[in-house]
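**Student:** take this sequence and fold it.
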Amino acid sequence: MPDSGFRNLQPLLRPRSIAVVGASPRLNRGTRVLENLRRFGFEGALHVVNPKYADVLGVPCVPSVRELPDGVDLIVVAVGADSALAAVRDAGERGIRAAVLIGSGFGEGSVGSERAAELRRLLDKYDMVACGPNCYGTADLASGAAAYSGRIVDPLPLGNVALILQSGALSHAVTDSAMGRGLAASALITTGNEVSATVSDYVAWYAEDESTEVIGVFLEGLRDAPKFAAACRLARERGKAVVVVSSGRSDLGRQAAMAHTGAISGGAAALDGLLASVGAIRVSDLDEFRETVLLFSHLRRGSSAATGVGVLSISGGASGLMADAAEASGLSLPAFEPAAVDLLTELLPGFAAVNNPLDVTGSAVEDPTLLLRSLRLVADQPQIGAVVFAMNVGLSGPGQEALYRRQAEILAEVARDVETPVVLLTMTAGPLDPVIHATLSAAGVPVVMGLRPGVHALTSWLDWPRFTLAARPEVERLGGWPSPHAVASGADAMEALVSAGVPVAPFGVAAGVDEVAALVERVGTPVVLKVESPDIAHKTEAGGVVLGVTTPEEAKAAAEAMLASVESHLPGARITGILVQRMVGGQKLECLMGVVDDPQVGLVLSIAPGGILAELMGQAASRPVPVTARDVEELLDASVLGRLLAGYRGGPAYDRAALVQAAVSFSEMAASLPGLAAAEVNPLLVLPEGEGVAAVDCLLINDQAS
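**Tutor:** Next up is the predicted model:
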């Protein structure tokens, strides 16, 4: 059983005895549950609760849940919402520990919400665990406990893939589209409204399941992001890949929009960051999901650490498209070693160009040994972690079957003789010739279909083993907010940065114009003047910032003019002082470092080019806070900042190490602040290598900001 924090799903997924409430001879959803239980070989006792019949499909009936015999672990409820509540209540009183609730009626609206609340109360009262409501149910195929009301594609052989989906209907899009491709499942779970067990609980359970090696997840929304992250980490620790496809983009809310970060860290980026931090694989659509799950389920990584791919085809056009797709996906196609190039040049026709991808030319149609020998040579390259043959289609028209089947035989022959994994990739998606599938399956050669999803699946498979779990920082929550105002800016925010260990350009606060000159002398020139006001988040637009002040006398006059400008732009705004800060001179790179509170994932950190470029650069990658140094390194390398920091077009290299440490400290501060909705340093100035960083402006927004 998974570690504490996750629900015990034993009675739900591995019950000794099951009762189906509402099954009838009219072939309703409850009856389909009985059919699935029999199809997948459930060996425990079965019962039906229906007062109208003596039996259903040969399974004896009892009039009510109260009259079930002892030993029932799970009830599958296929009746209306109000009757379902009564069934759960009776089951709890009988000591039944789990329920699958198929029907709806526990969702939106006052009545549905009241039912959902009552259902939670009953489940808590009787210490029961439930799947649903509003779901197909659970099918733990390894045990035969297919408490599942949907139709399941036939055949769906027993295998190593657990599919956990927050949509019942989409199960068909995954399983049915993989027919004839060798998708073999250990489980098919549809989670429904998740009143009790959530997707996180199922991921954790199958992370510990001996028959499961790949966990495929479809997400519509996360209810418990930290728990989901923990479940994914558990799977990673057990060496099991978690492949995730999701729908929707969340609205970060008005408070987050007050900071520039809200425009660059949307819900998709937040979820991407969460998955990246725990080693889960994010895919973009169902085709990529299916191909990735299939590839991981069929192909094992050997002892080789090589991450390059050698691609072969009999078409120059296919080779070009493969090269384009590989570049877009980040799939490595290393050049062949000189000795191999010489051998391939000697082997192939004189008009062939020896590159990777390698076009063995149409001559291989007349002489199949060209493909056979080329595959062997490429597989022998030390930098090649997988050999891929790009075939036009998986199922050809009349007259072409022999060609493609012969190519499959060659792939199978090579795969049996070499240690490097061999993969067939079809340039287009569609059905697969059953003869080709049988030939390749017997030799352990997986098939991925469709150029883009196939290449992305290969990239994920090669990259995944390189991820190692890092210990997450432990951060204590602070006792209070660092300002008397819900929006902390200016001195309050800068003091919070200093306390967190983030370097800040020297500053001080003058209570009024008369104190400005003395403060300038203490801070040093040149300085920038900024109005201090809890009512002004972005000061420049209100005339509340003056740059380049060089003398105390000039500072006093500039402060008077600045206050007059603010008053004209925002009459009635509260003015609490004037911040005087030394300007950072010399070569520097502006960055934005921000945190927003994503509705699903929670607080996430992003780093982007600063100043006015922040929003123009588009969405930035993110990671949940607090971050590790490796998280920050990955964020930098995922954007143009990585190149800018290294010295772009002859420019100086900037202090990347100092930026990484500042981001870690800033993330820990954000994680510690109670009620934080958004936090932003913009700009954070990164100085030349070895000279550090300096924050010059900061904004902290409490979730109570109005």
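**Student:** please count neighbours and contacts with C-alpha atoms only from this point.
**Tutor:** Will do.
**Student:** check which helix or strand residue 182 maps to.
**Tutor:** In the assignment (DSSP states H and E), residue 182 maps to no helix and no strand.
**Student:** and it, how close does it get to residue 540?
**Tutor:** Using CA to CA, to the nearest Å, residue 182 is found at 61 Å from residue 540.
**Student:** the two: which has the busier surroundings?
**Tutor:** The residue with more neighbours, out of residue 182 and residue 540, is residue 182; 19 against 13, by other CA atoms under 10 Å.
**Student:** any idea how far the more buried one lies from residue 151?
**Tutor:** Counting by CA to CA - residue 182 and residue 151 are separated by 18 Å.
**Student:** got it, and residue 276?
**Tutor:** 34 Å.
**Student:** try residue 648
**Tutor:** From residue 648 across to residue 151, the span is 57 Å (CA to CA).
**Student:** am I right that residue 319 is in contact with residue 357?
**Tutor:** Yes: Residue 319 lies in contact with residue 357 (CA atoms under 8 Å); the separation is 5.3 Å.
**Student:** joint contacts of those two?
**Tutor:** 311-313 (CA atoms under 8 Å, 6 or more residues apart in numbering).
**Student:** pipe those into CSV and attach distance to residue 334 per row.
**Tutor:** Putting these into CSV (distance: CA to CA, whole Å) gives the following:
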residue, distance to residue 334
311, 10
312, 13
313, 16
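**Student:** coming back round to it: the more surrounded of residue 276 and residue 151?
**Tutor:** Neighbours per residue, other CA under 10 Å: of residue 276 and residue 151, the larger number sits with residue 276, 20 against 15.
**Student:** in three-state terms, how would that one be classified?
**Tutor:** helix (DSSP: H, G, I helix; E, B strand; the rest coil).
**Student:** might you report the residue contacts of it?
**Tutor:** 282, 623.
**Student:** please give me the structure for this one as well, since I'd like to look at both together:
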Amino acid sequence: MTEKQLHALFNPQSVAVIGASSSPGKIGYSILENMIEAGFKGDIYPVNPKAESILDLKVVNQIEDLPDNLDLAVITIPRKLVVDSLDLLGGKKTAAAIVITAGFKEVGGKGYYLEQELINTARKHDMALLGPNCLGMINTHGLVNASFAAGKPDPGNIAFFSQSGALCVAILDWALGENIGFSKFVSLGNKAVLDEADMISYLGQDSKTDVILGYIENVSNGEKFVKEAMNHSNEKPIIIIKSGTTSAGAKAASSHTGAIAGSDQAYTSAFQKSGIIRAHDVETLFNLAQAFSTQPLPKGPSLAIVTNSGGPGIMAADACEKSSLSMARISSATIGQMQEFLPSYASLYNPIDIIGDAGAQRYLKTIDSVIKDGNVNSLLVLLTPTSTAAAEIEDICKGIVEVSRNTDKPIFACFMGKKIISRGRKILMDGKVPCYSFPEPAISCIEQMYKHYQWKNNPCPLPSPVNRDRGRAALIIDRVKKSGQGEIVEFQAQEILQAYNLPVPKTALARSSHDAVEIAQRFGYPVVLKIASPNISHKTDVDGVKLGLSGPDQVRKTFLDITGRTSRMRPDAHIAGCLVQEMAPKNCKEVIVGFKRDDQFGPLIMFGLGGIYVEVLKDISFRLGPVTREEARKMIREIKSYMLLKGFRGDLPIDFNAIEEIILTMSQLAHDFPEIYEAEFNPILVNSHQAMVADVRMTLG
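**Tutor:** Predicted coordinates:
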């Protein structure tokens, strides 16, 4: 979508309302009324086949009578008329349209095909299209309210887009009650043409927007979404709620907007890769929005806490300890300053407890001293409404606002209570100091702001190149595809591993017991025998793996046992023989590296403990491909079992570099061959000085 089209959508100079109504309560009436009340300065054209004027505006009776080159048309007419009307508007070179009308993809059946026609029509005319099945759009700074929402938001620096129109209505009403302003407020609806990636792209460049918020149920184009978020998240915080995270939620999402909710882990990984901050509920979304939209980012993790009550101070310190923040070590100079005006029984160390009888003067002197301490990166001011604090609460809050205006460090407030502190809370909010009811959400917001500071100041590294022979691997994959197999099992995949220079035990295919003995003697005993069949992926199902074979007679007998038993258990399977493999080195731990291709975002790379542990413990970390070396390093260190790999009670640490290389190679393999739907190296046997891919399977899409 071009910048010109999106500019016409958000900053129109001329607007037509197709389906304007003279009946209050009708959507076509509400949209006209909202446009007038917003103070829109351009031309408004109500379109209605019967009326002469609506709300003192002259009515145009049919689309054909509208002027050419309109910026925006808002369509609210019966579903069956929408496509033809959009085509007529396109013929008159209308730049953008909002389709309020519902009954498209979200209802299935004919609605789905009508939406496809709508998409084709918009694209034919190169028209920006918002909706269908949406609430509309508000641009407070442009004096545009092309929606049927009740209530008019104040101008602000927060932009919000949502896939749910009903949620837009609820959040708008809540925001009006909380005195929160918006720059843009957008209902995406079914996202037939314009989607969340387009919103991030436009809002990321919007000079009136400092914080981008979103509610999504699915993503239309995962690659585009991640790309746009990466382009803009280092300039502005992007905070998103993703619903449909449970099976029940995913089912609800599908029936609500016709969306198919993707893997929640894939979304988590996509957000992580692109710098999106994920909120899990609406309250957190707006807690974060207030923090980011009003305060500077903390330039370090050190947090100071000033409180008039010990209990809340301890709660805040506990929350800090559980986060990635740290309790600031107050300098001796600052402690010396505070000793001059604080009571002798006050606690001068962090958290700084200035005692329950603290009034405005004591609060403000302490805050002023602490915020100037070079060891402090951010400050949280706690207040419980003791009689002294309650009596002077307005002066305390005005002082906090004044200090906040004269520092480049973020200051947050936590006023515990409701009725008594309400006057102070309003002063703080009006003065752009976020105020929370409890310490934990305040600490969480500060932590997210610090993480965003780190994200902004750490450029994204490029994926490390992997040395491989892609052509050699392609020959194997093509051969398997031509055979009609859906899976590349181990004996076929061995050559792919070799093409990608992956460390593997010496392995060869034996087609007879004589071959097996000959290969075993060449490798040296002991060896492993594994059944080799393109039809058998789980070799243990047929007892098709035998370890530690130490002589020719044992190898010969085991070969005949494995192949004979498999023939009886799986008469349908083609048996190529057995793989003969050297035994793994001693003192190895088992890990797994794999990927599964998400429909929206592509390959999701995973790492965890291998063998049966991956199924039992599910101790796994994920990243969206392509993976960088830094991401591979973090994946290994994120699992709960990391300390087992690092070395525990005398064990040597594993060869982490070798595992990082295998993760990077798996990521490259996933990128090179989109036809591979999932792949798994399990187990990878690793000790202190090497790693070996002991087993592999790959599934074709």
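**Student:** circling back: residue 547 of structure 1: which of the shared contacts of residue 319 and residue 357 of structure 1 is nearest?
**Tutor:** If you rank these by distance to residue 547 of structure 1 using CA to CA, residue 311 comes first, at 57.3 Å.
**Student:** so who does the counterpart of residue 233 of structure 2 in structure 1 touch?
**Tutor:** With TM-score structural alignment as the criterion, the equivalent of residue 233 of structure 2 in structure 1 is residue 236. Residues near residue 236 of structure 1 by CA under 8 Å, 6+ apart: 242, 278-280, 469.
**Student:** roughly how far apart are residue 236 of structure 1 and residue 199 of structure 1?
**Tutor:** Residue 236 of structure 1 is 16 Å from residue 199 of structure 1, by CA to CA.
**Student:** number of residues surrounding the nearest residue to residue 235 of structure 2 once chain neighbours are set aside?
**Tutor:** Excluding its sequence neighbours, the residue lying closest to residue 235 of structure 2 (CA to CA, 6 or more residues apart in numbering) is residue 456, at 7.1 Å. Neighbour count for residue 456 of structure 2, taken as other CA under 10 Å: 16.
**Student:** try residue 513 of structure 2
**Tutor:** 20.
**Student:** what's the answer for residue 571 of structure 1, then?
**Tutor:** 10.
**Student:** now residue 501 of structure 1
**Tutor:** Close neighbours of residue 501 of structure 1, defined as other CA under 10 Å, add up to 16.
**Student:** same deal with the one 5 residues further on?
**Tutor:** When neighbours are counted by other CA under 10 Å, residue 506 of structure 1 registers 18.
**Student:** try the one 10 residues further on
**Tutor:** A count of neighbours around residue 516 of structure 1, defined by other CA under 10 Å, yields 26.
**Student:** just confirm it is within a helix.
**Tutor:** Yes: counting by three-state DSSP, residue 516 of structure 1 is located in a helix.
**Student:** any idea how far it is from residue 578 of structure 1?
**Tutor:** From residue 516 of structure 1 to residue 578 of structure 1 the distance is 8 Å (CA to CA).
**Student:** right, and residue 277 of structure 2 touches residue 240 too?
**Tutor:** Yes: look at residue 277 of structure 2 against residue 240 with CA under 8 Å: they come within range, at 6.4 Å.
**Student:** what residue lies at the spatial centre of structure 1?
**Tutor:** Closest to where the C-alpha atoms of structure 1 average out (CA atoms, centre = their mean) is residue 275, at 3.6 Å.
**Student:** map residue 196 of structure 2 across to structure 1 for me.
**Tutor:** Using TM-score structural alignment, residue 196 of structure 2 pairs with residue 199 in structure 1.
**Student:** how many residues are close by that match?
**Tutor:** 27.
**Student:** centroid-wise, who is the farthest residue in structure 2?
**Tutor:** Most peripheral residue of structure 2 (CA atoms, centre = their mean): residue 553, 57.2 Å.
**Student:** show me what counts as buried in the helix or strand harbouring that one.
**Tutor:** Assessed by DSSP H and E, residue 553 of structure 2 sits inside helix 552-569. Buried residues in helix 552-569 of structure 2, counted by 16 or more other CA atoms under 10 Å: 552, 555-556, 558-559, 562-563, 566.
**Student:** which residues touch it?
**Tutor:** Contacts of helix 552-569 of structure 2 (CA under 8 Å, 6+ apart): 512-514, 516-517, 520-521, 529-531, 542-546, 549, 573, 575, 577-578.
**Student:** what's the average distance of whatever helix or strand comes next after that helix to structure 1?
**Tutor:** Using DSSP H and E, the helix or strand that follows helix 552-569 of structure 2 towards the C-terminus is strand 577-582. On superposition with structure 1, the mean distance recorded for strand 577-582 of structure 2 (mean CA distance after the TM-score superposition for structure 1) is 1.7 Å.
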